[in-house]
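# Build the 3D model from these lines:
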Amino acid sequence: MTATTSTTGTSAADPAADATTEATTAAAGTPRTARSGPRPLRLPGGVSLRVERRALTVGVLLTAAALAMSVVLIGTGDFEIAPWDVVQTLLGNGTPATDFIVNDLRLPRALVALLVGAALGISGAVFQSVSRNPLGSPDLLGFGYGSAVGALVVIVLFKGGATEVAVGALAGGLLAGVAVYLLAYKQGIQGYRLVLVGIGASAMLIAVIQYLLTKAQLIEATRAMVWLTGSLAGRDWAQVWPLLAVCAVVFPLILGQGRALRMMEMGDDAAYAVGVRVERTRMLLMLAAVVLTTAASAAAGPISFVALAAPQLARRLTRSPGGNLVNAALMGSVLLMVSDWASQRAFGADQLPVGVVTGLVGGVYLLWLLVTERKAGRI
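As a prediction, this is how the structure comes out:
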């Protein structure tokens, strides 16, 4: 087993180790090209990366799928626009009508779907790796419900606008994350303890949500229920730029800890043995993942099950150990955009909030996951 790690299937490698491996392979009489596993890719400056072909191929295909779905999603609506016309408009060659529809109305929605899906996918990968549990998802650990409580407090008690609701969602999610971490901490964080504390916190937060809804006026309760469902309708550039800024800061931070995260999946003792500062790294990664989850909830509401399913689907496609962070983010984007397209097209004239579609699909996936985990003897 190599001690290097991967995000899209690539990781930093030691050139000396590569040379040793090549020498050993040659001595054994096995051609270098016949050797299986990740192959080194040498970059300028003495940097070497180990490239896992399958993971890299999956990443390229998911990127292509995300771009294709973006074009399809932008062209979907009451006024249909052909994919080629969408591309021409994005390149600045569209008509005034298509330019307004694409750039002002639909492009922000597609970008929010792309960013929210990526944020949920990578945060789900972090929590599942930290907890070493496939159920270690922000949906089930209570962070989404924490954002919902924060948003509902602003809506019901303070009659706040969209900006105030987003701030409330961020604050609520962060407070829920800190509370779950402190309650689960006992000489470190254990995966099942984190999941159990998160499930308990979710139940309490759901009770708070229900209480706030009973205290709300009809208009406020309707507005709160729309937000709680999770929707991409009406999203504009005011949601894109803050979410993009958060992702631009937090994504590199998480990807930079990819090797440490993979070592921590092997257990705290193994991670300590290779020099990982386990508790500090775990706290940093969990904080970063909570920030991404709450930022996504602030932009589109608490969209369920994307963070649970995306990392596992990415891992099944790549067949690669570790968090598969970039592929998990890409898978999250594809899942959310496909769900948003289905919410607009699959139910005739009735357009459903995207959270309804992800909830339906995610519920089936969760049942399947529980059955397979039980058969495997892990739960």
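
# switch to C-alpha atoms for all contacts and neighbour counts from now on
Will do.

# Pull out the buried positions in the one helix or strand Leu292 maps to.
The secondary structure element spanning Leu292 is helix 278-300 (assigned by DSSP states H and E). When neighbours are counted by 16 or more other C-alpha atoms under 10 Å, the buried residues of helix 278-300 are found to be 278, 281-282, 285-300.

# Now for Leu218, how many residues are close by?
When neighbours are defined as other C-alpha atoms under 10 Å, Leu218 has 11 of them.

# repeat for Gln312
Look at Gln312: counted by other C-alpha under 10 Å, it has 21 neighbours.

# Against Glu220, how distant is it?
Using C-alpha to C-alpha, to the nearest Å, we find Gln312 at a distance of 37 Å from Glu220.

# again with Val361
Computed as C-alpha to C-alpha, the Val361 to Glu220 distance reads 29 Å.

# now Val306
Going from Val306 to Glu220 by C-alpha to C-alpha gives 27 Å.

# Which one's more surrounded, those two?
For Val306 versus Glu220, the count of surrounding residues by other C-alpha under 10 Å is larger for Val306: 31 against 17.

# now that we're looking at the more buried one, how far away is Phe127 from it?
Distance of Val306 to Phe127, computed by C-alpha to C-alpha: 13 Å.

# And Gly172, by the same measure?
For Gly172 relative to Phe127 (C-alpha to C-alpha), the value is 18 Å.

# ok, these two, which is more surrounded?
When neighbours are counted by other C-alpha under 10 Å, Phe127 comes out ahead of the other of Gly172 and Phe127, with 29 against 23.

# Need the three-state assignment for the closest residue in space to that one that isn't next to it in sequence.
Leaving aside its chain neighbours, Phe127 sits nearest to Gly136 (5.4 Å; criterion: C-alpha to C-alpha, 6 or more residues apart in numbering). When classified by DSSP: H, G, I helix; E, B strand; the rest coil, Gly136 comes out as coil.

# Sequence B follows; please return its structure for comparison with A:
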Amino acid sequence: MSVRVAGRSVSVCVGIVVVLLVVMCATLMTGEYQLSVGEVLGAVTGTGEGSADFIVNTLRMPRLLTALFVGAALAASGAILQGLTRNPLGSPDFIGFNNGAATGALLVIIVFGGGMYQIAVGALLGAIITALLIYVLAFSRGVHGFRFVLIGIGLNALALAVNSYLITRASLYDALTAQAWLVGSVNGRGWEHVAAAGLAILVLLPLALYHSRSLAMMELGDDSAKALGVGVQRSRAVLIVVSVLLAAFATAAAGPIVFVALAAPQLARRLTKSASPGLISSALMGGLLLIAGDFAIQRAFPTAQLPVGTATGCIGGLYLIWLLASEWRGKARYS
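Below is the predicted model of the structure:
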């Protein structure tokens, strides 16, 4: 049985990669200036010249790779949290990491008047401080998933209230800047954003994979995991730190993009038909969702330059309604 499931997981990952490559090629080729396959390949391999090289390597490629890495980081963060909490609603969107990061960024924008790099640092610190608060408040002879989720939801609401207060007290210019950042966007992203998000994936995802067996065991319950030799509290602390940092770096690079961390692991789990969302399949699905969402909103509104957060918000809202409705129907069927 394990071979069949593993084989299906590999097939699903390969399929997602193929679709990813197709969407990436379409993103690089289409737009206000249409490019041929040869022009794109020339620019990517360094043999291109003129306008095609500028369009691909300066305008389109950084935006594309930022979306890929941010989506993958958010999805991996969501997969870890959903595994730790054994709850499909366990994601940075609901537990407060994203809004905590937003609080840090808004303080930099509105109170300190910082620039792009200062905003990124503020978002990182906001997410880390929020996670520490949740962990400390949830700690009672260890940290248990249900308590962690409840306290996270409470701090999420508190951070949202603080963010709203900060915006109401800001000047018009700062309020518009803050609101634009809060939607989440990959517009105008450069290679520095690619480097930050890519480095987070390169360092943190292997660490999460190293602890993936412990994560799978903890989904059976703490007692079962301890009986199987898992150091539950140590593994949980490491995985929470990894999840927070993945969400923090993603938010710092693109703002608090919603629902990717929630939906991507669940979609990956349904495709692989596994008991829990896999980290690799979830990361690939997250990258695909964000790239496809950005591609769709660029082509649907070519002159508006709408942020990708509006697309993920609409798609994610519909997905959340479907998820809750299906869960309710399932409970009603067996009650």
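
# Can you calculate the TM-score here?
TM-score of the superposed chains, computed with TM-score structural alignment, normalised by the length of the second structure, equals 0.95; 332 aligned residues with a C-alpha RMSD of 1.5 Å.

# circling back to that earlier point, so the helix holding Leu292 of the first structure corresponds to what in the second structure?
The counterpart of helix 278-300 of the first structure in the second structure, using TM-score structural alignment, spans residues 232-254.

# One more: stretch 197-204 of the first structure?
Residues 151-158 of the second structure are where stretch 197-204 of the first structure lands, counting by TM-score structural alignment.

# what about stretch 354-367 of the first structure, how far off from the second structure?
After superposition onto the second structure, stretch 354-367 of the first structure lies on average 0.5 Å away from the residues it aligns with, using mean C-alpha distance after the TM-score superposition for the first structure.

# Which stretch of the second structure lines up against that stretch?
The aligned range for stretch 354-367 of the first structure is 308-321, by TM-score structural alignment.

# Not counting its neighbours along the chain, what's nearest the aligned partner of Val165 of the first structure in the second structure?
Following TM-score structural alignment, the counterpart assigned to Val165 of the first structure within the second structure is Ile119. Using C-alpha to C-alpha, 6+ apart and skipping residues adjacent in sequence, the residue nearest Ile119 of the second structure is Ala105, 4.9 Å away.

# Check Ala127 of the second structure too.
Excluding the flanking residues, the one nearest Ala127 of the second structure by C-alpha to C-alpha, 6+ apart is Ala101, at 4.2 Å.

# Okay, and the residue nearest to the spatial centre of the first structure sits in which element?
What sits nearest the mean C-alpha location of the first structure, by C-alpha atoms, centre = their mean, is Gly121, with 1.8 Å. Assigned by DSSP H and E, Gly121 of the first structure belongs to helix 107-131.

# and the helix or strand following that helix, how far from the second structure on average?
Next along the chain after helix 107-131 of the first structure, taking DSSP H and E as the criterion, comes helix 138-141. Taking mean C-alpha distance after the TM-score superposition for the first structure, the mean distance separating helix 138-141 of the first structure from the aligned residues in the second structure is 0.5 Å.

# for the following helix or strand past helix 138-141 of the first structure, packing partners?
Toward the C-terminal end, the helix or strand that comes next after helix 138-141 of the first structure (DSSP H and E) is helix 143-152. Secondary-structure packing of helix 143-152 of the first structure (3 or more C-alpha pairs under 8 Å, 6 or more residues apart in numbering; DSSP states H and E): helix 162-184, helix 191-215, helix 278-300.

# Ok, which of those helices comes nearest Val86 of the first structure?
Distances from Val86 of the first structure to each of these were compared by C-alpha to C-alpha, and the smallest falls on helix 278-300, at 23.8 Å.

# What is the neighbour count of the counterpart of Gln298 of the second structure in the first structure?
Under the alignment defined by TM-score structural alignment, Gln298 of the second structure is paired with Gln344 of the first structure. Counted by other C-alpha under 10 Å, the residues lying close to Gln344 of the first structure total 20.

# If you drop the residues flanking it in sequence, what lies closest to Gln344 of the first structure?
Taking C-alpha to C-alpha, 6+ apart as the measure, Gln344 of the first structure lies nearest to Gln351, with 4.9 Å between them; neighbours along the chain are not counted.
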